[in-house]
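J.: Predicted model and sequence below, questions to follow.
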Amino acid sequence: MFLDHFLDREIGVGCARVLTTAMAVSLACSHAAAELSPDFVSVTSGKVQGEQVDGVLSFKGIPYAAPPVGALRWRAPQAPKAWKDVLQARSFAPDCMQKVDRNSRNVGIPLILTEPSEDCLYLNIWRPAASTAKPLPVMVWFYGGGFSVGGTSPILFQGDSFARQGVVVVSFNYRLGRFGFFAHPALTKSNPGEPKANYAFLDQIAALKWVRKNIAAFGGDPANVTIFGESAGGVAVNAMMVSPLAKGLFQKAIVQSGPTHGLNIRELHRDQPGRQSLEKFGLAFATSKGIEGPGADALAKLRALPAEALIDLSTGLPGTVDESRTPWGGPTMDGKILPVVKGDYFKAGKFAPVSLIIGANSDDVTASTGVYEDQTIDYTLARFGDHKAEALRSYDPDGTGDPRVIRHKVSADDHMIEPGRFVATETANRGAKVYRYYFSYIPEALQTRWTYGAPHGGELAFAFDVLRLNYGPAWSDQDLRVAKTMNTYWANFAKTGNPNGPGLPEWPLYKPSSDQVLQFMRNGSAAAAADPLKPRLDLAEKVSEPRRVAEPSPESTSLPKWPLFRPVKN
């Protein structure tokens, strides 16, 4: 029974399976009786009151921007309206508008526990209930979900364990899908001078600005902010390192399985080979809704569409297939939020080299790599060109000939592991302190289920140390020790910029010359060693290098591409 409960929670359901409102989740999933905090906190828009549970004071559902609805749809976030009464910040506000699959079995995208809404720009805060003499370090969480789903309500993302480590944790919602990334000629003409297209990134910047202005009232130090995120959230952390508009809003970063190659694939107005402008996507979507022309009337009609009309990302697409991992649009080089560059931002040095933890999981693959499609070994290895025989030796050292195992390894390296090493190298080469990791640990109850290794998102419950809260009693003592270790490394890094501390295995600085990486290993231990995947990653780097330079070679365009990802219709 415990194992069944564990597996149920592992795929993102559990006690909140049928709960839909934030209040219901707050009442049904609290693991202890809540004691209302006597403390009132004043922020720029009014006063808030949270609740205290087991030594942690939390505040949920605080607006950091005005609702982005009506005339504010596809606008930069605006200041929230002030309130007079004390805001009872005790339950999650709605997560942002998205298509929800309550039967999802994706461990990397935990199920949101609210009914999503276009009115969603709210944040949540956790801190130790006891007062402290000095300001506390701050961690700001960026959730993943392919920029199309996700939110802050999942139990997996609760900040209690970090708060008990002496950290103030902030999570916030940002716009998704067409709400978060959209362009249209009529929209381009409106509000001249205002940033366009990347509204999700503008939300993230607005949340960081709110933190800078208000976090001291919660005991946090606005001069010691660490941003951290996983998957699309990790990509967003990379975007904050790149964006001139985020400069100075944080001092450290943690990227969990967040590749950089989704940031510079599209432009706002101009088509590129195999990639259409974001305006083309907007025009195609408008046409699918019977809205024509580039005038203000078209924009008014687009803003008048019900929110539900925008959430199906598999429809309203341009007729020409887009060769990208966000074939519905996604992040765009708009010239203000993301500068227009040729090649990779990190390769070109167009980023803020802050102190960094970065890494990925042993089986870190997603739907966008096409890993579950049946392909031959020859197809998978063809991307290595003249190095195909060397790649076969590296990816199948035991000569098993299993095409699915080989494809998992190649996909994980291409999509997550090698891009992480690349960012680590470029950041370290510019003088920043960098720490690399691999997460290979598999919970004891999932040894026969995670057969290829730790999957995409498999580290989340460990980083947040929420195994008991989120998954119940199926977890072993060893699982809990791994979670405590990972959570402590993250908290130490937020405090000092160095993850090391008493009782922890030494985690050395990453230097490209020595290539040291900390491994969370399958036996439950953590240890640093020279990168065991170096031969594989060196080959993956050779394939990836052409897309990172300003002018790719003609040969690089002939290499096989991964099958395109299309959102699955419910």
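T.: Okay, I see it.
J.: going forward, measure contacts between C-alpha atoms and count neighbours the same way
T.: Noted.
J.: Where is the longest strand in this protein?
T.: Longest strand in the chain by number of residues (criterion: DSSP state E): strand 220-230.
J.: Figure out how far that one is from the centre of its chain.
T.: The chain centroid and the centroid of strand 220-230 are separated by 15 Å, computed with CA atoms, centre = their mean, to the nearest Å.
J.: With stretch 486-501 instead?
T.: In terms of CA atoms, centre = their mean, the gap separating the centre of stretch 486-501 from the centre of its chain is 20 Å.
J.: Ok, stretch 484-495 next?
T.: Counting by CA atoms, centre = their mean, stretch 484-495 is centred 18 Å from the centre of its parent chain.
J.: thinking again about what came up before, what residues does the longest strand of the chain touch?
T.: Residues outside strand 220-230 that contact it (CA atoms under 8 Å, 6 or more residues apart in numbering) are 135-144, 167-168, 211-213, 215-216, 234-237, 249-258, 457, 494-495.
J.: ranges for the strands of the stretch 401-550 of the chain?
T.: Ranges of strands in the stretch 401-550 of the chain, per DSSP state E, counting those that start in this stretch, are 434-439, 516-520, 526-530.
J.: would you list the ones you listed in JSON lines and tack on distance to residue 306 and mean neighbour count?
T.: Formatted as JSON lines, those follow (distance: least, CA to CA, whole Å; neighbours: other CA atoms under 10 Å):
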{"stretch": "strand 434-439", "distance to residue 306": "42", "mean neighbour count": "25"}
{"stretch": "strand 516-520", "distance to residue 306": "46", "mean neighbour count": "23"}
{"stretch": "strand 526-530", "distance to residue 306": "50", "mean neighbour count": "16"}
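J.: export the ones you listed to a markdown table and tack on distance to residue 477?
T.: A markdown table is the format used below for those (distance: least, CA to CA, whole Å):
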| stretch | distance to residue 477 |
| --- | --- |
| strand 434-439 | 18 |
| strand 516-520 | 16 |
| strand 526-530 | 15 |
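J.: Below is structure B, check it against A:
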Amino acid sequence: MNHRSFSLALWIAVSAVALAQVGCAYKAGDAVDAGRSTAITVGTENGSIKGLAKGDAEVFLGLPFAAPPMGSLRWAPPERAASWQGVRDGTVAGPSCPQMGGSPVIGRTENEDCLYLNVYRPSGTASGASLPVLVYVHGGANTVGGAVQIDGARMAAENRVVVVAVNHRLGALGFLNHPALAQQAKDRLAGNYALLDIKAALEWVQRNSGAFGGNPNKVTLGGTSSGGTNVCALLVNAGTAGLIHAAIISSDDCLRDVDTVAQSEARAAAFAAKLGCADPVGVATCLRSKSAGELVTAGGAWNPHVDPKGFHRKPAIDAIAAGEWRPVPVLMGSMREEGRGSGVAFANFTAQAYAAWVSRLVGVDRAPALLAAYPADKYAGPYALPYVIGDFITDSGMRGLGGCTNLALARSFARQTPTYYYQFEDPKPPAPSTPPGYEFRASHGLDTPFTWPDSPHMAQSSSRFTEAQWQLSKEMTRYWAAFAKNFNPEVPGQAAWPRLIADGSLMSLRPGGRSQASPVAQFSELHKCALWEKMPWVLDRGER
């Protein structure tokens, strides 16, 4: 199971209720506010597109940034989209890339014609307005999700920025690194197609954002969870020079969820065998003969991979630490209890099983110190062990989400570039109702509705916001937009967000106007980073 599996389950649970309450706007094939909107037309390099007004924003959906990755373009680098005649309908979202579904908002899809993006801008924006551009990559463990998770209309309208949400290939279609496919490729490389898709979207932004009033010289690339993983990879890639001028990384440490060549090829071999494509002579032909539905059903966990001769040549965290990247300003952070939701899977654990789990992760020699710091009886009640395991997962950073490895990454950035660090600290964000009585607190993924409250994926959560939480949501969107505008998140009338310098301060994001700068030392003490700094990185995901 991928370490982000809880966030997927949470997203599915939230989405199910969202559909019942707010409908399925932004799903492929649906128009946006068609009954009360005015058409707007913009000319792109491929042709004209008609969008719609949504409140004080203008929305353009389903823009192709690359050719459909089908036929000979399956498992190949993206190519430029073809031009069209007439005016394209930009009131209908393009399909999300093939995925198993589970979320009723996207559902199962087998349509490989999926390399689309959505553009949001303030109403009345003229071509050449030179507004900053925020390009955002969705989360979903690189196996589910889509641009429809990001509704940028509110952020665009209230903060005068252009927001671009992008699809990319998922699962095996986005990451399959099989040697047989590499042998067929012009560059003799396979895998990392999703990273190439995002790069192609950034290149499209360079060529076309000006027509929508955006500034191609002020592009911030942001992503959450697996979206953050992909941002990390692109940030250190030589081929993205001039495409990224700042970065936002939420709930990722630029370390985990990235395979070696051997790991990715082992995944590919197991996947091919599962599909009955084990014959070395005809494996590529066999794989290409499978429908998207068959590939999706075969499932699997999928990651980018590092290949010294390929697109992603060095682990991002190593490249950043070594200064082998083009430094740009960074805003990054995580949740106070990132791993609390992952603790649900350990609801029937015993203290003995917990001790064995810790020993397996860190070794019998180191386990006593960690069991003393995270005792089985730290909490009381029916979820005592899930809660302490959640703390262990959070603080160790073992699933790449937050805690001490997230802080280590922030410090590495801060030594080289303006860096702004945060921790999301709302103790009661809207969360699933199961298991009964479980206190999720600030678990992984529960911050996303605060940044993008109007997406159908997030609207059920935001519909439960208190007044204090709405205030936090508005503060966060302003901070994010200010960073895209000025490469620092200073907002008049909001708590000053200091640049991270050595062990200075981070921003504690709290509801009700209580956000404030807090000492990094408090974060380090909370997450027991002095202890974890003495330990090797825990790279085992700790799945049961």
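T.: Cool, got the structure. Please read all numbers here as calculations on a predicted model, not as lab measurements.
J.: related to what we said a few turns ago, what does the helix or strand just after the longest strand of structure 1 contact?
T.: For strand 220-230 of structure 1, the following helix or strand on the C-terminal side (DSSP states H and E) is helix 232-242. Applying CA under 8 Å, 6+ apart, the contact partners of helix 232-242 of structure 1 are 141-147, 201, 205, 227-229, 246-247, 253-260, 262-263, 338, 345, 350-354.
J.: Then stretch 378-388 of structure 2?
T.: Residues outside stretch 378-388 of structure 2 that contact it (CA under 8 Å, 6+ apart) are 340, 342-347, 349-351, 354, 374-377, 438.
J.: Is the spatially most distant residue from the centre of structure 2 within a helix or a strand, and which one?
T.: Farthest-out residue of structure 2 from its mean C-alpha position, per CA atoms, centre = their mean: residue 281, at 37.2 Å. Assigning secondary structure by DSSP H and E places residue 281 of structure 2 outside every helix and strand.
J.: gap between it and residue 287 of structure 2?
T.: For residue 281 of structure 2, the distance to residue 287 of structure 2 equals 12 Å [CA to CA, to the nearest Å].
J.: What distance do you get for the residue nearest the centre of structure 2 to residue 200 of structure 2?
T.: The centroid of structure 2 falls nearest to residue 227 when counting by CA atoms, centre = their mean (2.4 Å). Remark: distance between residue 227 of structure 2 and residue 200 of structure 2 (CA to CA) = 15 Å.
J.: coming back round to it: show the buried residues in the contacts of stretch 378-388 of structure 2.
T.: Buried members of those, scored by 16 or more other CA atoms under 10 Å, are 340, 342, 343, 344, 346, 349, 354, 374, 375, 376, 438.
J.: Check the alignment and tell me where residue 237 of structure 1 lands in structure 2.
T.: Using TM-score structural alignment, the equivalent of residue 237 of structure 1 in structure 2 is residue 231.
J.: now swap in residue 512 of structure 1 and tell me
T.: When structure 2 is aligned by TM-score structural alignment, residue 512 of structure 1 is paired with residue 502.
J.: Please point out which parts of the helix or strand containing residue 368 of structure 2 sit buried.
T.: Using DSSP H and E, residue 368 of structure 2 maps to helix 367-373. Along helix 367-373 of structure 2, these residues count as buried under the neighbour rule (16+ other CA under 10 Å): 367, 368, 370.
J.: Show residues contacting stretch 23-40 of structure 1.
T.: For stretch 23-40 of structure 1, contacts defined as CA under 8 Å, 6+ apart pick out 15-16, 19, 47-54, 57, 90-92, 113-114, 469.
J.: The same query, at a cut-off of 10 Å, please.
T.: By CA atoms under 10 Å, 6 or more residues apart in numbering, the surrounding residues in contact with stretch 23-40 of structure 1 are 14-19, 22, 47-54, 57-58, 86-88, 90-93, 113-114, 129, 153-155, 217-218, 468-470.
J.: and those residues, which of them are in helices?
T.: Counting by DSSP state H, the contacts of stretch 23-40 of structure 1 place 22, 468, 469, 470 in helices.
J.: Which single one of the residues you listed is nearest to residue 283 of structure 1?
T.: Residue 283 of structure 1 lies nearest to residue 22 out of those, by CA to CA, at 35.5 Å.
J.: What subset of the contacts of strand 220-230 of structure 1 is buried?
T.: Buried members of the contacts of strand 220-230 of structure 1, scored by 16+ other CA under 10 Å, are 135-144, 167-168, 211-212, 215-216, 234-237, 249-258, 457, 494-495.
J.: Residue 310 of structure 1 pairs with which position in structure 2?
T.: Structural alignment (TM-score structural alignment) places residue 310 of structure 1 against residue 295 in structure 2.
J.: With structure 1 overlaid, report how far the helix or strand where its match lies is off on average.
T.: Secondary structure from DSSP H and E places residue 295 of structure 2 in helix 292-298. Superposing on structure 1 and averaging over aligned pairs (mean CA distance after the TM-score superposition for structure 1), helix 292-298 of structure 2 comes out at 1.6 Å.
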